[in-house]
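In: This is the structure alone, sequence omitted:
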C-alpha cells in the first residue's frame, strides 16, 4: 500500500500532477501544498496550454512552486512522474522544446532548499484528482487556500 507522508518541519510538501488528453488535446494541472502536520495549506487546479503529458507535468510544477514559495524556503517536491524526478535531480535541462520550462524551474528553486522525490500515483491521488479536473472548462483559475491552524 502506497501512502502519502507529511514532511518534517520546517519543510512543506508540494505534490503536483499534469493531465493531457491525446484525443481532445486538452490539458490541466493540479496540486497541493501541505505542512508538517499534513494539513492543507494551498491547492489548485486549472486548464493549461500543453502539447504533451510531460509538458503538463512541468507546468503543474511551475504553478505549484509559485504557491509553495510563498509559504516556505524548504520545499519537498513529490511527483508521480519518475522521468521528471530523474530530470530534475540530474541538473540537465532536457529536450529543446521544454528547456524554457526547466530553466524557469531551476531559477525558481535556486535560492531555496528543495528536495525531489518520486511517489507512485496511488500516493499522489489528491494531485492526480485535481489535475484531472483541470481540463474541464472553469470560469477562472480555481485556487483553494485553507487557514493555517494555530496561527
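Out: Perfect, I can see it now. In this text, all values refer to a predicted model and were calculated from it rather than measured experimentally.
In: alpha carbons only for contacts and neighbour counts from here, please
Out: Fine.
In: quick one, helices of the protein?
Out: Using DSSP state H, the helices assigned to the chain run over residues 53-71, 82-90, 99-109, 125-133.
In: Let me know the angle separating the third one from helix 82-90.
Out: Spelled out, that is helix 99-109. For helix 99-109 against helix 82-90, the angle by axes from the mean of the first three to the mean of the last three Cα atoms, to 10 degrees is 60 degrees.
In: which other helices and strands contact helix 99-109?
Out: helix 53-71 (3 or more Cα pairs under 8 Å, 6 or more residues apart in numbering; DSSP states H and E).
In: hmm, back to that, let's have the helices of the chain in TSV, adding distance to residue 44 and mean neighbour count.
Out: What follows is these, written out as TSV (distance: least, Cα to Cα, whole Å; neighbours: other Cα atoms under 10 Å):
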stretch	distance to residue 44	mean neighbour count
helix 53-71	8	20
helix 82-90	20	14
helix 99-109	18	15
helix 125-133	7	22
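In: Okay, one more to line up with it:
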C-alpha cells in the first residue's frame, strides 16, 4: 500500500539520445511523466540517467515508497551494486542513492515488452532524422 512505481527507459540515435519515465500510484494512475533530450552517450549511461532523473522526481514529490523498473539489467545491477557503472555515472548514482535513503525502495529488471509505456517516453524526445516525404 502506498507504493509508487517508476518505469524508465532510454533511447539512442545518431543525433543524440532521450530519456524518460512514468511514475504511477498504487492504482496505476499516472502522476508524473518525463521525457527529455540528452547528449548522445552510451546507452547504458542513458539508462542510468533515466533512473536517476526519475528518482529525483520521486524525491521532489515526497514519495516514501518506490518500486523502480527498468529494462536495462546493467542499470538495475548498477543500482543494486552488482555491477560497476561507467565512472562518469557514479556521481549521478550516488546522488540517487542519497535521494533514495529516505525511502523504502527496490529496483527490478523488466523485459522490454513489459516496459512499453516507458519505452515510448525517450523516443518522443530523442532527436530524429527528418524523413523526406515521398511524392
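Out: Now that the structure is in, tell me what you want to look at. Every value quoted in this text rests on a predicted model; they were computed, and no experiment measured them.
In: where does the TM-score land?
Out: The TM-score (TM-score structural alignment, normalised by the length of the second structure) is 0.85; 127 aligned residues with a Cα RMSD of 1.8 Å.
In: hmm, back to that, including distance to residue 24 of the first structure, could the helices of the first structure go into CSV?
Out: Output for the helices of the first structure, formatted as CSV (distance: least, Cα to Cα, whole Å):
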stretch, distance to residue 24 of the first structure
helix 53-71, 13
helix 82-90, 24
helix 99-109, 23
helix 125-133, 13
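In: which residue is nearest the middle of the first structure?
Out: Taking Cα atoms, centre = their mean, the centroid of the first structure lies closest to residue 16, which sits 2.5 Å from it.
In: What does it correspond to in the second structure?
Out: Pairing criterion TM-score structural alignment: the partner of residue 16 of the first structure within the second structure is identified as residue 8.
In: One more: residue 122 of the first structure?
Out: Using TM-score structural alignment, residue 122 of the first structure sits opposite residue 113 in the second structure.
In: Show the contacting residues for the equivalent of residue 80 of the second structure over in the first structure.
Out: Applying TM-score structural alignment, one finds that residue 80 of the second structure aligns to residue 89 in the first structure. Residue 89 of the first structure makes contact with residue 116 under the criterion Cα atoms under 8 Å, 6 or more residues apart in numbering.
In: about what we covered before: who wins for proximity to residue 47 of the first structure among the helices of the first structure?
Out: helix 125-133 (8.2 Å; Cα to Cα).
In: quick one: contacts of that closest one?
Out: With Cα under 8 Å, 6+ apart as the criterion, helix 125-133 of the first structure contacts 15-19, 28-32, 44-46, 121.
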